[in-house]
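Engineer: Take this sequence and fold it.
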Amino acid sequence: MAAGRATMLRAALGLIPRNRPETLPELTLDQAGVRVDRDHLAAYDRVCGFRLNDRLPPTYPHVLAFPLTMHLLTAPDFPFPAIGLVHITNRIIVHRPVSADMQFDLAVRAADLRPHDRGRQVDIVAAASVDGETVWTSTSTYLSRSSSSPTGAKPSDADPAPEPQATWRVPTRIGRDYAAVSGDRNPIHTSRIGARLFGFPKPIAHGMWSLARSLAALEGRLPDRYTVDARFQRPILLPARVQFAHEDGRFTLTGAKPHLAGQVTPA
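Structural biologist: Below you'll find the predicted structure:
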């Protein structure tokens, strides 16, 4: 808990204006011998809607790697402040089924700093390996908006969404609940004041919660090896009512506006 507070303090201090480098830090942060705390896994499963079992949800290693990710994002030589980055896409590759009794080596690095029509974007690449074999990878793309950019994710053209199969009520507390199990305590998710400081009228749900909740709804339909591509569109203002739909590997989460579009592709 103390380490988490220290990381968030570094993130907050990163908002102080200063000259930042124009390139990414050339380092990989790693942690060997990571073990799953089954009580924590059960808490994560409950918050995100997964069944309680020893097979890890495809989004759970993202939580295991989150402390390394935050150390990277708050490093003095990272080109953007961590607070204010917008998570716009995520690709997860499950190379093989992953279980809670495995011991992981984690590695996180930044890659591919490039322009975006609303600022600049960067990939945070995380990998989990077991006995030298990569079993899971994730590429999270973050947008750093320029000062003239509008807030929110820019929706893109897409095929018509499938017909909704379920309606979910998303309570205000989901921001705090997911923060507790993920370690991501960004105030835009947990505080009305914090959300307003960044242009949101209410706290918003974590994008990775919306992805996890969607994949939980597909439990039992996912193959052993697959890729999940997700595009975060409009934030979910809490509380909310959203509709989930899926068809032929595609899935969507919509409310008054589209929130999430994803695709599951078997290996």
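
Engineer: from here on, contacts and neighbour counts on C-alpha atoms
Structural biologist: Noted.

Engineer: Does residue 234 touch residue 261 like I think?
Structural biologist: No. Taking contact to mean Cα atoms under 8 Å, the distance of 10.3 Å between residue 234 and residue 261 leaves them out of contact.

Engineer: Specify the local secondary structure of the residue nearest to residue 169 when sequence neighbours are not counted.
Structural biologist: Closest residue to residue 169 apart from its sequence neighbours, by Cα to Cα, 6 or more residues apart in numbering: residue 241 at 4.5 Å. Put simply, residue 241 is strand when judged by DSSP: H, G, I helix; E, B strand; the rest coil.

Engineer: Okay, helices next: where are they in this protein?
Structural biologist: Counting by DSSP state H, residue ranges of the helices within the chain are 2-13, 38-48, 60-73, 174-182, 187-190, 192-197, 207-217.

Engineer: Pull the residues that contact the last one.
Structural biologist: Counting by Cα atoms under 8 Å, 6 or more residues apart in numbering, the neighbours of helix 207-217 from elsewhere in the structure are 48-51, 57-59, 87, 178, 230, 232, 235, 244, 251-253, 260.

Engineer: Dump the helices of the chain into CSV; add mean neighbour count and distance to residue 135 as well.
Structural biologist: As requested, those are exported to CSV (neighbours: other Cα atoms under 10 Å; distance: least, Cα to Cα, whole Å):
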stretch, mean neighbour count, distance to residue 135
helix 2-13, 15, 26
helix 38-48, 18, 18
helix 60-73, 20, 10
helix 174-182, 20, 20
helix 187-190, 24, 30
helix 192-197, 16, 36
helix 207-217, 21, 18
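
Engineer: Which one, of those, ends up nearest to residue 28?
Structural biologist: Each of the helices of the chain was checked against residue 28 via Cα to Cα, and the shortest separation belongs to helix 60-73, namely 8.6 Å.

Engineer: tell me the contacts of residue 117?
Structural biologist: Here residue 117 is in contact with no residues (criterion: Cα under 8 Å, 6+ apart).

Engineer: now it: how far from residue 182?
Structural biologist: From residue 117 over to residue 182 the distance is 30 Å, taken as Cα to Cα, to the nearest Å.

Engineer: and this one, so I can compare the two:
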Amino acid sequence: MTTTRTFDKAPAGLPLMVKAALPALPVIGGLPGIKHEKGGLPRTVLRRTQVVTDLAHLERYNDVCGFARAETVPATYPHIAAHTLHLTLMTDTAFPFPPMGAVHLRNRITQYRPIGREEVYDLTLRADADEPHPKGRLISLVSEARIGGEIVWDETMTVLFRSRTGGDETTAPPLAGVEAPEGPVSWTLGGDLGRRYGAVSGDRNPIHLYPVTAKAFGFPRQIAHGMWTKARSLAALQNRLPDAYTVDVEFKKPILLPGTVRFGASTDGDVTTFGVRDARQGVPHLVGRITPA
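Structural biologist: Coordinates of the predicted model:
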């Protein structure tokens, strides 16, 4: 049976970040109430009602991600409103995987119509589609935004949780075989980008903040957020986006900060393919595709 939990405001982020870290600690991580239970995905729907856009916050988001001011919110913006719902779901001990160390591999957003800056919407989130991966399990976290019962936006985050119960993927990734276009546009990214985006997104994962905190998780220095890279790419294409579209991305090699990357895009009919590559070596960081919805 599906259980619905309803929130009339965003859950507080800091306690959830602490809760996310506890299962990774020796001894403490094995205690009742902290250790995650084994088993299937919880049949829980998290619902946040009457989401109102803080216009000052939206301006800060636009500034960090490169969007020009508009009367509607960027397609990536409702993801920010859903962030602490994601943490709430993944830190519940009924969720079978501890969240620290999870890897956001893919992201699909469909904007069925633009959401106005002053429109009020409801958000729901559920976990779905537990599938094998050579390094563990792929879990889909599905969010939907509705206005007056009409679905106006949805997102599927595909997250890898490392596990011994992995295997070959049973379905082909949406962007299998798609290459990131080479591009002439350079972006120079400062070392503080992760902190700046973390401040507006609420995602203050240590891997994005400072060299010392990133090194604790195996990175030579801090890395850019994948959802910043997706948002910055859409901002670069803002004048070409239709009102209704689906944008798929696959996150490749992390972007080390500070650094310089190149953005490129190509169009074939009504499909736009885009990508972000390392400016020196050409290694892809992100590949994406936009199709009409």
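
Engineer: Quick TM-score on the pair, please.
Structural biologist: The TM-score (TM-score structural alignment, normalised by the length of the first structure) is 0.93; 262 aligned residues with a Cα RMSD of 2.0 Å.

Engineer: circling back to that earlier point, got the helices of the first structure as CSV, with distance to residue 95 of the first structure columns?
Structural biologist: Putting the helices of the first structure into CSV (distance: least, Cα to Cα, whole Å) gives the following:
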stretch, distance to residue 95 of the first structure
helix 2-13, 29
helix 38-48, 20
helix 60-73, 13
helix 174-182, 22
helix 187-190, 31
helix 192-197, 36
helix 207-217, 16
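
Engineer: now for those helices, which one comes closest to residue 26 of the first structure?
Structural biologist: If you check each of these against residue 26 of the first structure by Cα to Cα, helix 60-73 wins as the nearest, at 10.5 Å.

Engineer: against the second structure, where does the closest one fall?
Structural biologist: Helix 60-73 of the first structure falls opposite residues 77-90 of the second structure when the two are matched by TM-score structural alignment.

Engineer: Quote the end-to-end distance of stretch 259-276 of the second structure.
Structural biologist: The first residue of stretch 259-276 of the second structure is 12 Å away from its last residue (Cα to Cα).

Engineer: buried stuff in that stretch?
Structural biologist: Using 16 or more other Cα atoms under 10 Å as the burial criterion, the residues of stretch 259-276 of the second structure that qualify are 259, 260, 261, 262, 263, 264, 265, 272, 273, 274, 275, 276.

Engineer: now for those residues, which pair is the farthest apart?
Structural biologist: 259 and 272 (25.6 Å).

Engineer: Look up the closest residue to residue 178 of the second structure, ignoring the ones flanking it.
Structural biologist: Using Cα to Cα, 6+ apart and skipping the chain neighbours, the partner closest in space to residue 178 of the second structure is residue 287 (7.4 Å).

Engineer: Tell me the counterpart of residue 121 of the second structure in the first structure.
Structural biologist: Using TM-score structural alignment to pair residues, one finds that residue 121 of the second structure aligns to residue 104 in the first structure.

Engineer: check contacts around that match.
Structural biologist: In this structure, residue 104 of the first structure makes contact with 32, 33, 34, 35, 128, 129, 130, judged by Cα under 8 Å, 6+ apart.

Engineer: what's the answer for residue 170 of the first structure, then?
Structural biologist: Under the criterion of Cα under 8 Å, 6+ apart, the contact partners of residue 170 of the first structure comprise 238, 239, 240, 241, 242.

Engineer: separation between the counterpart of residue 276 of the second structure in the first structure and residue 240 of the first structure?
Structural biologist: Applying TM-score structural alignment, one finds that residue 276 of the second structure aligns to residue 253 in the first structure. Distance check for residue 253 of the first structure against residue 240 of the first structure: by Cα to Cα, it reads 12 Å.

Engineer: and for the two, which residues touch both?
Structural biologist: When contacts are counted by Cα under 8 Å, 6+ apart, the set common to residue 253 of the first structure and residue 240 is empty.

Engineer: count of neighbours near the aligned partner of residue 136 of the second structure in the first structure?
Structural biologist: The equivalent of residue 136 of the second structure in the first structure is residue 119 (alignment by TM-score structural alignment). Residues contacting residue 119 of the first structure under the criterion other Cα atoms under 10 Å number 14.

Engineer: Could you find the counterpart of residue 202 of the first structure in the second structure?
Structural biologist: Following TM-score structural alignment, the counterpart assigned to residue 202 of the first structure within the second structure is residue 221.

Engineer: swap that for residue 188 of the first structure, please
Structural biologist: Under the alignment defined by TM-score structural alignment, residue 188 of the first structure corresponds to residue 207 in the second structure.

Engineer: Okay, strands next: where are they in the second structure?
Structural biologist: Read by DSSP state E, the second structure holds these strands, from start to end of the chain: 3-7, 44-51, 103-111, 121-133, 136-147, 150-162, 185-189, 245-251, 259-268, 271-278, 284-292.

Engineer: Turn those into a markdown table, columns for distance to residue 216 of the second structure.
Structural biologist: Compiled in a markdown table, the strands of the second structure are given as follows (distance: least, Cα to Cα, whole Å):
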| stretch | distance to residue 216 of the second structure |
| --- | --- |
| strand 3-7 | 34 |
| strand 44-51 | 32 |
| strand 103-111 | 16 |
| strand 121-133 | 25 |
| strand 136-147 | 22 |
| strand 150-162 | 18 |
| strand 185-189 | 22 |
| strand 245-251 | 21 |
| strand 259-268 | 20 |
| strand 271-278 | 24 |
| strand 284-292 | 22 |
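
Engineer: now for those, which one comes closest to residue 176 of the second structure?
Structural biologist: Evaluated over the strands of the second structure, closeness to residue 176 of the second structure peaks at strand 245-251, with 9.3 Å, by Cα to Cα.

Engineer: list the helices and strands the closest one packs on?
Structural biologist: The criterion is 3 or more Cα pairs under 8 Å, 6 or more residues apart in numbering; DSSP states H and E, and the helices and strands that strand 245-251 of the second structure contacts are strand 103-111, strand 284-292.
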